[in-house]
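Engineer: Kindly generate the corresponding structure for this input.
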Amino acid sequence: MLENYYQMVREMGELGLMSTQSWHTVKFSQVARPFLEPSRNMELRNPAAAFTDCLLQYKEAAQFVGFMEIEDLLFPVNANYYYEEFEREYEGSMQISALYYQIVEEQSVKYASPDQQSLRALLANAQPGETLRRGRSIVRTERYNSTWTHYSTQAERQPIYLSEQGEQPHHLSKKAITTNAFLRFKNLQYGTEDQLNATVIPQNPMSQDSLLLNEEALKEIEEGIRETLLLPTLQEFIKKLPTEDFYSTKLRECLDEQKSGKGYCVNTKSCKLPSNDKIPCRHSDGLYHSGRIMKPYTWHFVTEFYFTRNLGCYE
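Structural biologist: Model prediction:
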């Protein structure tokens, strides 16, 4: 993570604006056949491990947990609040394991100056792109014990008995949501002054009969963002944030090169990033250990872990 963003997020946590938990990079001292090293192959930096850790921590504290990336946005379109919308979608059913949303990639604009950050400009200039094959899940925590990156393969079609009388079980399965979707904003381009002043509220990409959100809600969010960015204790960190692209461009070039090759699992872990003294990064490290090879599982663990800005920016 970029050092200045890391410090800003920590300060926002101190102010009670958000809650974050550092996730130690998952590494392995050895991975023997027939297994693949998950950080470089199947699980693409192990989000499934991070998501499952989050799920287990909040299993008894939250009714719903969502598994998503930092560039994903989801707006409640069938209710005023997330909780109300999720409850409506579950419909009191005991057979729904998760609400499964499609991901719609969006192209839009961004601005280098913190003073110009605008959700309205982001949404008003959004251009829908590809609908991705894999989606994201919102789950009831009591029905999940682990998860894959997109949904739990363990929860699907699992029998649930509501009593001990041997009655016919319920079988859990995810519910595909057709009236809403996650919006994924990637590869944003720098916008113009005219685009910053755009006022159009976009349609819900899954339903042309409704807006993505109403004017009142958008205005409230915009004011909240502006008030947060103007907090004196945050201004110190905001002024140090990068105002030009560097690592994102390098990563995009690397991934495009991987996609054009053969036999690659597209993954930023295979990218080598140059250092930039003006944009330091924060990384975790430690002593990684692997137990003796066993079947079906081999144990891997870490000791003496720490976070530092002295490892450079690498993937």
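Engineer: only C-alpha atoms for contact and neighbour calcs from this point on.
Structural biologist: Will do.
Engineer: how close does residue 90 sit to residue 194?
Structural biologist: In this view, residue 90 and residue 194 are 42 Å apart by CA to CA, to the nearest Å.
Engineer: So the two - more neighbours on which side?
Structural biologist: residue 90 (17 against 8; other CA atoms under 10 Å).
Engineer: quick one: the more buried one and residue 98, what's the gap?
Structural biologist: 8 Å.
Engineer: all strands of the stretch 51-200 of the chain, in order?
Structural biologist: Per DSSP state E, counting those that start in this stretch, the stretch 51-200 of the chain carries strands over the ranges 64-67, 72-73, 96-107, 109-110, 127-131, 136-140, 159-160, 170-171, 173-185, 189-190.
Engineer: could you say what helices and strands the third one packs with?
Structural biologist: When contacts are defined as 3 or more CA pairs under 8 Å, 6 or more residues apart in numbering; DSSP states H and E, strand 96-107 sits against helix 82-90, strand 127-131, strand 136-140, strand 173-185.
Engineer: Could you single out the most deeply buried of these?
Structural biologist: strand 136-140 (a mean of 22; mean count of other CA atoms under 10 Å).
Engineer: Which secondary structure elements does that strand sit against?
Structural biologist: Using 3+ CA pairs under 8 Å, 6+ apart: strand 136-140 touches strand 64-67, strand 96-107.
Engineer: now do 10 Å
Structural biologist: Using 3 or more CA pairs under 10 Å, 6 or more residues apart in numbering; DSSP states H and E, the elements in contact with strand 136-140 are strand 64-67, helix 82-90, strand 96-107, strand 173-185.
Engineer: Another for comparison:
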Amino acid sequence: MTSTGNIRPMNDKKYKHSVAVLISDGLGTFEFGIAVEVFGLTRPEFNFPWYKFMVVSTQAKAVNASGGVSIAANYSIEALSVCDTIIIPSWHSYSDKKDALLIQKLREAAERGVRFLSICSGVFLLAQAGLLDGKKATTHWKHLPKFRRAHPQIELDENALYIDQGNVICSAGSAAGIDACLHLVRKDFGSQIANQVARRLVAHPHRDGGQTQFIPNPVAKLERNAISNSIDWALANLSEQITIKEMAMQAHMSDRSFHRRFRDTTGVSPLHWLQQARIAKSKELLETTNYKMEHIAELSGYLTHETFRVAFKKRVGVSPSAYRARFRSD
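Structural biologist: Have a look, this model is predicted:
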């Protein structure tokens, strides 16, 4: 049975933020499990308020999920009126039927600044509610033709793992939802905490949303190890002015072969990966040290503070000093 009782307001110090996960018949159990693992578990390793987790359903009965299981929600649709983030782990991408009350609740939530995160087919509900008008979207590659036909006015990014547009985050199929959820934790608590959550998941701590959804061709084990050796070397020498040619030498490959195999293995170019690694290093230093900006720029491989500041703001959206002020660990 669902309820609206015991919904704590945001001034309750036990919780930092409330997350509502919306479920319905046809729910994807894996996508739902991602939301539970990231936001719904107790976190004894943290000594600060975590998320309040609410499972919300528009139905009075338990919903039928994939795999032959049923899941009962502990909150009704009214909980959407008090939460801070709404996650849609999957939705009826095969149906054009609209639930007027649900659409109304979602639009009201958007008006008061609630964040939305969709995983896989969850993007269809966001589109039905008009929450993607004027925005970009992504979804699992198998849903792209259906989504394009149903919502031709919405711009699709067919390759992105996830897209962050402030109060709306769309992610692609299944495992990309892990990346999007960890990205949200990173926004709320910083990279150090997000990395701890990722370790508990035994997941990669951070994948850029711009990476491709899948690797089209398999990569031989020997070549994959060679790329890994190059990556390990680069991470150990980020403060140096690393060239892609040097990375190729560490993999014992020609420049051309290295570029091709690196992209096949990681989904991005060596230069894109290197820039991403430098930003990740600088984030860690901003959060965990009192180093001056000039020193952080140097340790992250930037020649000048100004070069670092411009690159950081371009990729992160805020200046290094603003990022430190928000995410600095005590």
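Engineer: Next, the TM-score between them, please.
Structural biologist: Overlay of the two chains. TM-score (TM-score structural alignment, normalised by the length of structure 1): 0.23; 118 aligned residues with a CA RMSD of 6.4 Å.
Engineer: so which of the strands of the stretch 51-200 of structure 1 gets nearest residue 220 of structure 1?
Structural biologist: strand 72-73 (16.4 Å; CA to CA).
Engineer: Would you mind listing the outside residues contacting that closest one?
Structural biologist: The contact list for strand 72-73 of structure 1, computed with CA atoms under 10 Å, 6 or more residues apart in numbering, reads 103, 104, 105, 106, 136, 181, 182, 183, 184, 185, 186.
Engineer: what do you get if the cut-off is 8 Å, keeping everything else the same?
Structural biologist: 182, 183, 184, 185 (CA atoms under 8 Å, 6 or more residues apart in numbering).
Engineer: show me what contacts the third one?
Structural biologist: Taking CA under 8 Å, 6+ apart as the contact definition, residue 184 of structure 1 lies against 71, 72, 73, 103, 104, 105, 106.
Engineer: Buried only: go through the residues you listed for me.
Structural biologist: 72, 103, 104, 105, 106 (16 or more other CA atoms under 10 Å).
Engineer: ok, so of the residues you listed, who is nearest residue 216 of structure 1?
Structural biologist: Closest to residue 216 of structure 1, out of all of these and judged by CA to CA, is residue 72, at 21.8 Å.
Engineer: And that closest one, how close does it get to residue 300 of structure 1?
Structural biologist: For residue 72 of structure 1, the distance to residue 300 of structure 1 - CA to CA - is 31 Å.
Engineer: quick one on the thing from earlier: any idea which of the buried ones among the contacts of residue 184 of structure 1 is closest to residue 238 of structure 1?
Structural biologist: Of these, the one sitting nearest to residue 238 of structure 1 (CA to CA) turns out to be residue 72, at 21.9 Å.
Engineer: what about that closest one, distance to residue 84 of structure 1?
Structural biologist: 20 Å.
Engineer: Next: residue 11 of structure 1.
Structural biologist: 31 Å.
Engineer: Likewise for residue 12 of structure 1?
Structural biologist: 27 Å.
Engineer: Show me where structure 2 has its helices.
Structural biologist: Remark: helices assigned in structure 2 by DSSP state H are 29-35, 100-111, 123-128, 144-150, 176-189, 191-201, 221-236, 244-250, 255-266, 270-288, 293-299, 305-316, 320-327.
Engineer: Dump these to a markdown table, plus distance to residue 88 of structure 2 and mean neighbour count.
Structural biologist: Shown next, in a markdown table, are the helices of structure 2 (distance: least, CA to CA, whole Å; neighbours: other CA atoms under 10 Å):
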| stretch | distance to residue 88 of structure 2 | mean neighbour count |
| --- | --- | --- |
| helix 29-35 | 8 | 20 |
| helix 100-111 | 11 | 15 |
| helix 123-128 | 8 | 23 |
| helix 144-150 | 16 | 14 |
| helix 176-189 | 10 | 22 |
| helix 191-201 | 20 | 17 |
| helix 221-236 | 35 | 16 |
| helix 244-250 | 40 | 18 |
| helix 255-266 | 28 | 18 |
| helix 270-288 | 28 | 19 |
| helix 293-299 | 38 | 19 |
| helix 305-316 | 25 | 16 |
| helix 320-327 | 27 | 16 |
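Engineer: Right, I'll leave it there.
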